[in-house]
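Q: Fold the following.
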Amino acid sequence: MNTSDVWVLASGNAGKLKEFSALFAPWGITWVPQSELGVPEAEEPFHTFVENALAKARHASRLTGRPALADDSGLCVQALQGAPGVLSARYATLFGLEKSDASNNAKLIENLQGVEDRRAWFVCAMVWVAHADDPTPTIAQKLWFGEVIDQPRGEHGFGYDPHFWVPAHQCTAAEMPKDLKNLHSHRAQATQALLAELQQRLNLVRQG
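A: Model (predicted):
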């Protein structure tokens, strides 16, 4: 296989690796996680999801010499001026608490006490670069709109899912069947948008 057909995933998440491997397999693309190539995690100093995803993708590509994909995601709440935002995974640490889903959710709900406007959206930004200095990175950013509820519901999902109410489906993200979530979530939307862009950019042809 040509090394151009091997792309780097700027993540060590096994679930993401499996998802992207299945999605791109028909086009002959093989993914390798950056950890297998000795690439350390990149810094994420920016205030936007797109900038952080771009930084991670460029970092992985620069150290491997291969095309790379990175994503950055989180929850934004209207009444909190977009917080937790890019700090979603470590929101609680901003208040001196431990880094965990439970602490993040507890602090979010505490900060929304007495607030009527509970509008929120999950964000997923995905960036693919052909090489580290790619002047036209392929970018897909999608939002999944909902509301924050005080009491958690559902046993599926992770992070803020139990508190993210989706009015269109009358359930939380943690209550939503996996197949349905994989159609409507921010990550699902961004993945499909990215694939559509790359099909045009690279003239990808299905194998077999």
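Q: use CA for all of it now, contacts and neighbours both
A: Noted.
Q: which residues does the nearest residue to residue 33 once chain neighbours are set aside contact?
A: Take residue 33 and drop its neighbours on the chain: the residue closest to it by CA to CA, 6 or more residues apart in numbering is residue 9, 4.8 Å away. Contacts for residue 9 (CA atoms under 8 Å, 6 or more residues apart in numbering) come out as 17, 31, 32, 33, 34, 60, 68, 69, 70.
Q: ditto for residue 166
A: Per CA under 8 Å, 6+ apart, neighbours of residue 166: 145, 146, 147, 172, 173.
Q: circling back to that earlier point, just among the contacts of residue 9, which is most surrounded?
A: residue 60 (33 neighbours; other CA atoms under 10 Å).
Q: right, and that residue touches residue 68 too?
A: Yes: the pair residue 60 and residue 68 passes the contact test of CA atoms under 8 Å, sitting 6.2 Å apart.
Q: And the strand or helix carrying residue 57, what's buried?
A: Taking DSSP states H and E as the definition, residue 57 sits inside helix 49-64. Of all the residues in helix 49-64, those buried under the rule 16 or more other CA atoms under 10 Å are 49-62, 64.
Q: and these, which two are the farthest apart?
A: The two members of the buried residues of helix 49-64 with the most space between them (CA to CA) are 49 and 64, at 22.8 Å.
Q: and the two most separated of the contacts of residue 9?
A: 17 and 60 (14.8 Å).
Q: C-terminal to the helix holding residue 57, what's the next element?
A: Trace forward from helix 49-64 with DSSP H and E and the next one is strand 68-77.
Q: Quick check: buried residues in the helix or strand following that next one?
A: Remark: after strand 68-77, the chain's next helix or strand is helix 101-111, criterion DSSP H and E. Within helix 101-111, the residues that count as buried by 16+ other CA under 10 Å are 101, 104, 105, 107, 108, 109.
Q: for comparison, sequence B:
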Amino acid sequence: MIHILVADDDPHIRELLRHTLQTEGYLVSEAADGNEAATLLSQQVHLAVVDVMMPNKDGYQLCEEIRSSYNFPVILLTAKDQLSDKEKGYLVGTDDYVTKPFEPKELLFRIKALLRRYKMASLDKIVLNGTTIDRRSYEVHSNGKILLLPMKEFELLAQLASFPKRVFSRDELIQLVWGADFTGDDRTIDVHIKRLRERFASVEDFHIQTVRGIGYKLEALKQ
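A: All right, here's what the predicted structure looks like:
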């Protein structure tokens, strides 16, 4: 059963989400603040819905903690709709951002979409329309050809393709692909992204989009 953690200091929001999610067959755990939510992370959580403005530990801090130690999607809930607030959320690693008040059905759609994406990320082969990224062989099959990319280009592409539409900051990509001991700067990411775009310029299965002031995301194109 899919286990969803709901962290919000508003009991009415928790009740609404519990009813909506349980009706869909999800197992729901609730937390009234960030510290309580953090104690539940050791359970097998598949997705977290986290309010930004919580006592003791806010949603940004909790999201950052989740991203540093766990691999499941996070949706931030907030009453704020400022671009700077959304930027902060994406920088700490959220996968999606929903502004209050929200429609429960819309949140449910977003949850289902994220669960599908993360399920795809666990596979050895990532399929983006007619392009297949094979993690075992380190090959990319596209336009009837087999492409062997330099290792870091392949790992960068696979990381972005594993989570379509998720925004990764340059610092995140450095950590995930090059590692914490990397001594260069984040311009390395820009250079590798440019090379990937050039290699796949004629491919109509996906594109890598620049998110100004934050980093990059990959989107699969509709066929």
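Q: TM value for the aligned chains?
A: Put the two chains on top of each other and the TM-score (TM-score structural alignment, normalised by the length of the first structure) is 0.32; 95 aligned residues with a CA RMSD of 4.5 Å.
Q: For the buried residues of helix 101-111 of the first structure, give me TSV that also has distance to residue 196 of the first structure.
A: As requested, these are arranged in TSV below (distance: CA to CA, whole Å):
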residue	distance to residue 196 of the first structure
101	33
104	34
105	34
107	38
108	35
109	37
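Q: any idea how far the residue nearest to residue 33 of the first structure lies from residue 128 of the first structure?
A: 9 Å (CA to CA, to the nearest Å).
Q: between the two, what contacts are shared?
A: 68, 69, 70.
Q: Distance to residue 164 of the first structure for these - can I get that in TSV?
A: TSV is the format used below for those (distance: CA to CA, whole Å):
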residue	distance to residue 164 of the first structure
68	31
69	27
70	24
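Q: Point out the other helices and strands that the longest helix along the second structure packs with.
A: In the second structure, with assignment by DSSP state H, the single longest helix is helix 104-121. If you count contacts as 3 or more CA pairs under 8 Å, 6 or more residues apart in numbering; DSSP states H and E, helix 104-121 of the second structure packs onto helix 11-23, helix 151-162.
Q: Make TSV out of those and add distance to residue 112 of the second structure and mean neighbour count.
A: Formatted as TSV, those follow (distance: least, CA to CA, whole Å; neighbours: other CA atoms under 10 Å):
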stretch	distance to residue 112 of the second structure	mean neighbour count
helix 11-23	11	15
helix 151-162	16	19
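Q: I'd like those helices as JSON lines, with distance to residue 189 of the second structure appended.
A: Output for those, formatted as JSON lines (distance: least, CA to CA, whole Å):
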{"stretch": "helix 11-23", "distance to residue 189 of the second structure": "38"}
{"stretch": "helix 151-162", "distance to residue 189 of the second structure": "9"}
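Q: Which one of the ones you listed lies nearest to residue 132 of the second structure?
A: Of all these, helix 151-162 comes closest under CA to CA, at 10.0 Å.
Q: I'd say residue 168 of the second structure and residue 210 touch.
A: No: Residue 168 of the second structure is beyond contact range of residue 210, at 9.9 Å (criterion: CA under 8 Å).
Q: out of these two, which sits in the more crowded spot?
A: More crowded of residue 168 of the second structure and residue 210, by other CA under 10 Å: residue 168, with 25 against 15.
Q: returning to what we had before: just the shared contacts of residue 9 and residue 128 of the first structure now: which is nearest residue 76 of the first structure?
A: Of these, the one sitting nearest to residue 76 of the first structure (CA to CA) turns out to be residue 70, at 19.6 Å.
Q: List the buried residues in the helix or strand harbouring residue 50 of the second structure.
A: Following DSSP H and E, one finds residue 50 of the second structure within strand 47-51. By neighbour count with 16+ other CA under 10 Å, strand 47-51 of the second structure contains the buried residues 47, 48, 49, 50, 51.
Q: So what's the residue count around residue 22 of the first structure?
A: Count around residue 22 of the first structure with other CA under 10 Å applied: 13.
Q: which element follows the helix or strand it falls within toward the C-terminus?
A: Here residue 22 of the first structure sits within helix 14-24, counting by DSSP H and E. Sequence-wise, the next helix or strand downstream of helix 14-24 of the first structure (DSSP H and E) is strand 30-33.
Q: helices and strands around that next one, which ones?
A: strand 6-9, helix 14-24.
Q: Adding distance to residue 120 of the first structure as columns, could you present the ones you listed in JSON lines?
A: Converted to JSON lines, these look like this (distance: least, CA to CA, whole Å):
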{"stretch": "strand 6-9", "distance to residue 120 of the first structure": "28"}
{"stretch": "helix 14-24", "distance to residue 120 of the first structure": "24"}
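Q: returning to that earlier point: from the contacts of residue 166 of the first structure, which ones fall inside strands?
A: 145, 146, 147, 172 (DSSP state E).
Q: In this structure the first one contacts residue 120, no?
A: Pointing back at residue 145 of the first structure there. Yes: with contacts counted by CA under 8 Å, residue 145 of the first structure reaches residue 120, the gap being 6.0 Å.
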